[in-house]
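Q: Fold the following for me, if possible:
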Amino acid sequence: MRLHLKTTVQQDFRHVFDAFDEKLFLALSPPYPRLKLLRFDGSAPGDIVAVEMLTGFSRHCWTSLITEREVTDTDAYFVDEGQELPAPLQTWHHKHLVSKHGNGAIIHDIITFSTGNKLLDQLLYPLMLAQFSMRKPVYKKLFGKA
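A: Sure, this is the predicted structure:
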């Protein structure tokens, strides 16, 4: 299943891309489930980001490996791929793309996920959409002003 969210902001794409650090990661964390950051190496290939998801009743580990990163004159991106995922997820691929848009930028969250069951993927889609849509106001607040 694929999800592609776009957020237009007013700051330069390179400035926005360079801000993808531990502080931004924590600011983008959803209110539920709460996340406890266990490890944040960065966004270069080989870096690892690991969190513990706290649902109130249980804890689930999520570990992603940064597998790609590229910066050009018009856009920049990095990709995190799930290594250890909470059930029912079996695969996770998240491309964090920031592209030039006039004097500003467009932040793209391009997510491909699978549980191995198409019906369950369709049931999870609205939840994933809701969770990642919560990033838009954070992006606007942080990067909306030039």
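Q: Only C-alpha atoms from now on, for both contacts and neighbour counts.
A: OK.
Q: quick one: contacts of the lengthiest strand in the chain?
A: Using DSSP state E, we find that the single longest strand of the chain is strand 59-71. Under the contact criterion CA atoms under 8 Å, 6 or more residues apart in numbering, strand 59-71 has outside partners 43-54, 76-86.
Q: So among those residues, which ones count as buried?
A: Applying a neighbour-count criterion of 16 or more other CA atoms under 10 Å, the buried members of those are 43-44, 47-53, 76-85.
Q: before we go on, could you also do this sequence so I can check it against the first one:
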Amino acid sequence: MKLIQFSSQQKLPISIDKAWEFLTDANNLKLLTPPELDMVVQYGTERGMYPGQLIEYSIKPLPFYKTNWVTHITQVEEGKFFVDEQMYGPYATWHHKHFITEIEGGTLMEDLIHYRLPFGLLGKLGTPLVKKKLEEIFRFRESALIKHFGAFKEK
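A: Model prediction:
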């Protein structure tokens, strides 16, 4: 199965420094994750973000299935971007790039995810459901960030 791409953008009414501080603190993942996924960060939040960092959490991607997910922070450029890759978890492949850019009135946050589902043909059949779930998760995240920082106002 080939890689599937998912992307998202959101403007935040905060400085790039504040955005970086918030987005690179793995303790904030729970705030940005829908409650039904029952995310619990288990390991890896003791220090700020750095290349080589491992973050382990449990997540419930389906009502009847809970799993551990371990992500590896492979790249970090302070105040600009970081990359996490799944070492173990629900995807066959997961590569997530997080970018932030200063814009007038705040910060533009961009996510670019490449993923592949497990289980061959069965995974391929589940692709539309996973895409829909990712869209729901990112809508929740957008709402949570607006609740936390306020809405971005275009000038």
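Q: Just give the TM-score of the two.
A: Comparing the chains after superposition, counting by TM-score structural alignment, normalised by the length of structure 1, produces a TM-score of 0.84; 141 aligned residues with a CA RMSD of 2.2 Å.
Q: ok so, going back, go through the buried ones among the contacts of strand 59-71 of structure 1 and flag which are in strands.
A: Among those, the ones falling in strands (DSSP E) are 48-53, 76-84.
Q: Not counting its neighbours along the chain, what's nearest the residue nearest to the spatial centre of structure 2?
A: Central residue check for structure 2 by CA atoms, centre = their mean: the C-alpha nearest the mean position is that of His96, 7.0 Å away. The shortest distance from His96 of structure 2 to any non-neighbouring residue, by CA to CA, 6 or more residues apart in numbering, is to Ile113 (4.4 Å).
Q: With Asp21 of structure 1 instead?
A: For Asp21 of structure 1, ignoring the flanking residues on the chain, the nearest one in space by CA to CA, 6+ apart is Gly42 at 6.4 Å.
Q: Now for that neighbour: which residues touch it?
A: Counted by CA under 8 Å, 6+ apart, Gly42 of structure 1 has contacts 21-22, 48-49.
Q: just to revisit the earlier point, am I right that the residue nearest to His96 of structure 2 sits in a strand?
A: Yes - the secondary structure assignment for Ile113 of structure 2 places it in a strand, going by DSSP: H, G, I helix; E, B strand; the rest coil.
Q: How is Phe99 of structure 2 classified with respect to secondary structure?
A: strand.
Q: Look up the closest residue to it, ignoring the ones flanking it.
A: Spatial nearest neighbour of Phe99 of structure 2, chain neighbours left out: Phe81 (4.3 Å); criterion: CA to CA, 6+ apart.
Q: Give the equivalent position in structure 1 for the one you found.
A: When the two structures are superposed using TM-score structural alignment, Phe81 of structure 2 falls opposite Tyr77 in structure 1.
Q: so that match touches Leu97, yeah?
A: Yes - with contacts counted by CA atoms under 8 Å, Tyr77 of structure 1 reaches Leu97, the gap being 4.2 Å.
Q: how about stretch 96-103 of structure 2: buried residues?
A: Of the residues in stretch 96-103 of structure 2, those buried under the neighbour-count criterion (16+ other CA under 10 Å) are 96-102.
Q: counterpart of Leu112 of structure 2 in structure 1?
A: Under the alignment defined by TM-score structural alignment, Leu112 of structure 2 corresponds to Ile110 in structure 1.
Q: Which residue is the nearest non-sequential neighbour of its match?
A: The spatial neighbour of Ile110 of structure 1 that comes closest, neighbours along the chain excluded (CA to CA, 6+ apart), is His4 at 4.5 Å.
Q: Matching the one you found against structure 2, which residue comes up?
A: With TM-score structural alignment as the criterion, His4 of structure 1 lines up with Ser7 in structure 2.
Q: For its match, identify the helix or strand it belongs to.
A: strand 4-12 (DSSP states H and E).
Q: picking up where we left off before, which one of the ones in strands among the buried ones among the contacts of strand 59-71 of structure 1 is nearest to Gln122 of structure 1?
A: Checking those against Gln122 of structure 1 by CA to CA gives Gly82 as the nearest, at 19.3 Å.
Q: tally of neighbours for the residue nearest to that closest one when sequence neighbours are not counted?
A: Once flanking residues are discounted, Gly82 of structure 1 sits nearest to Ser64: 4.3 Å by CA to CA, 6+ apart. Here the neighbour count serves as a burial measure; for Ser64 of structure 1 (other CA atoms under 10 Å) it reads 22.
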